[in-house]
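The following comprises the amino acid sequence and a computationally predicted model.
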Amino acid sequence: MYPLGVLPEPGDADAFGPFALRFQRCAWCASTVFGGRSLCPNCAGEELTWECSQGMGRVHDYLRRPRKGKLPLLVPVIVLDEGFRVTGRLAVGASPPWPGARVRFEYCTDGAVPVFSPYPAPADDGAGHA
């Protein structure tokens, strides 16, 4: 177990830079957790290992964040295929997919906000259709 207030390091995440979406997996119950934890939230297991996500998931829902004088901001909640949830944002130019739609992790911004895009990418309606 880690000392109180000390979280484990995410291993070689620097080797992947902004193109890795890292999570932890409990060795005791196999639950997955996004973000650094020292105990498993499911079983209180102390053996959490870092892994890289494959980056594929589904839009679970949207969180609505009000903004004074502007339209509310919709923040997607993504459930990754590995089983953990993460909030993020959609790639620039991507139209918001409906809940249940497949998305793919693209990269993390400087503030470590995961960016997702629809998957498969929407077809270009103007080219190559008969």
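Thanks, I have the structure now.

When you work out contacts or count neighbours from here on, use the C-alpha atoms and nothing else.
Fine.

quick one: the nearest residue to C108 once chain neighbours are set aside from L90, how far?
Leaving aside its sequence neighbours, C108 sits nearest to P114 (CA to CA, 6 or more residues apart in numbering; 4.4 Å). With distances taken as CA to CA, to the nearest Å, P114 is found 9 Å from L90.

Next one for the comparison:
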Amino acid sequence: MKNSDSGARAGALEVREEQDPLLHRLMPSPDPAARFFWMSGADGRLRIEQCDACEYLVHPPSGHCPRCGGDRCTPRPVSGRGTIHSYTVNYQQWFVGQPPYIIVIIDLDEQAGLRLTSNLLDCAPDDVFVGMRVSVRFLARHGVWYPVFVPSQAMESDSA
């Protein structure tokens, strides 16, 4: 897989369905305020809501700013790069043959405390660690683009 514009479109690489450890992934509940988030991967860019008044980044989307109290927020593209803040490996099989999968909390680079919960792919459970650098990719399924993460070195080798 190639990524032609790794700076502006860090997450333009699409994850193939067979790479998803959650083959029976449920669709997110319809929420007009979060629709932009689930559709962002269509152009390969992760978007997070930003307060129009103070520029504070807000996730999950809420339409208001917890920092200044502003009530106007606009989706903004972010780099899609970050660091693993915490993780767990799930060994519980929810369907027959499901491999263990990694659930991560990512500290996004743009702002201290800006976190996103997702899955880590292209990494063995024994190789994940707190502080690991990661980059976003997207898994397209039933009209939604799920952001997932891969170790940054995996992203670099794909774009070489």
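Happy to help now that I have it. These numbers were taken from a predicted model, which means no experiment stands behind them.

Report the TM-score for the pair.
Here the TM-score for the pair of chains, by TM-score structural alignment, normalised by the length of the first structure, is 0.67; 117 aligned residues with a CA RMSD of 3.5 Å.

What are the buried residues along the top helix by length along the second structure?
Counting residues, the longest helix in the second structure under DSSP state H turns out to be helix 152-159. Residues of helix 152-159 of the second structure classed as buried: 152, 155 (neighbour count, 16 or more other CA atoms under 10 Å).

Equivalent analysis for stretch 92-108 of the second structure, please.
Here stretch 92-108 of the second structure shows 101-108 as buried, counting by 16+ other CA under 10 Å.

and if you look at stretch 127-134 of the second structure?
In stretch 127-134 of the second structure, the ones that count as buried by 16+ other CA under 10 Å are 128, 132-134.

Export those to a markdown table and append columns for distance to V78 of the second structure and secondary structure.
Converted to a markdown table, those look like this (distance: CA to CA, whole Å; DSSP: H, G, I helix; E, B strand; the rest coil):
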| residue | distance to V78 of the second structure | secondary structure |
| --- | --- | --- |
| V128 | 23 | coil |
| M132 | 19 | coil |
| R133 | 16 | strand |
| V134 | 14 | strand |
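
Redo those residues as JSON lines? Include distance to Q153 of the second structure.
Formatted as JSON lines, those follow (distance: CA to CA, whole Å):
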{"residue": "V128", "distance to Q153 of the second structure": "13"}
{"residue": "M132", "distance to Q153 of the second structure": "10"}
{"residue": "R133", "distance to Q153 of the second structure": "8"}
{"residue": "V134", "distance to Q153 of the second structure": "8"}
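
Which of these sits closest to A42 of the second structure?
V134 (19.8 Å; CA to CA).

Which residue in the second structure aligns with L48 of the first structure?
In the second structure, L48 of the first structure lines up with C73, judged by TM-score structural alignment.

how close does the residue at minimal distance from the centre of the first structure sit to M56 of the first structure?
Residue closest to the mean C-alpha point of the first structure, counted by CA atoms, centre = their mean, is V86 at 4.1 Å. For V86 of the first structure, the distance to M56 of the first structure (CA to CA) stands at 12 Å.

what residues are shared contacts of the two?
Shared contacts of V86 of the first structure and M56 (CA atoms under 8 Å, 6 or more residues apart in numbering): L80.

ranges for the strands of the second structure?
14-15, 47-51, 57-58, 73-77, 81-90, 101-108, 115-120, 133-141, 144-151 (DSSP state E).

Save those strands as CSV, and put in distance to C65 of the second structure too.
Below are the strands of the second structure laid out as CSV (distance: least, CA to CA, whole Å):
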stretch, distance to C65 of the second structure
strand 14-15, 31
strand 47-51, 6
strand 57-58, 7
strand 73-77, 7
strand 81-90, 22
strand 101-108, 18
strand 115-120, 15
strand 133-141, 25
strand 144-151, 23
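
Ok, which of these comes nearest F37 of the second structure?
Of those, nearest to F37 of the second structure by CA to CA is strand 47-51, at 6.0 Å.

which one in the first structure is aligned with G131 of the second structure?
Match for G131 of the second structure (TM-score structural alignment): G100.
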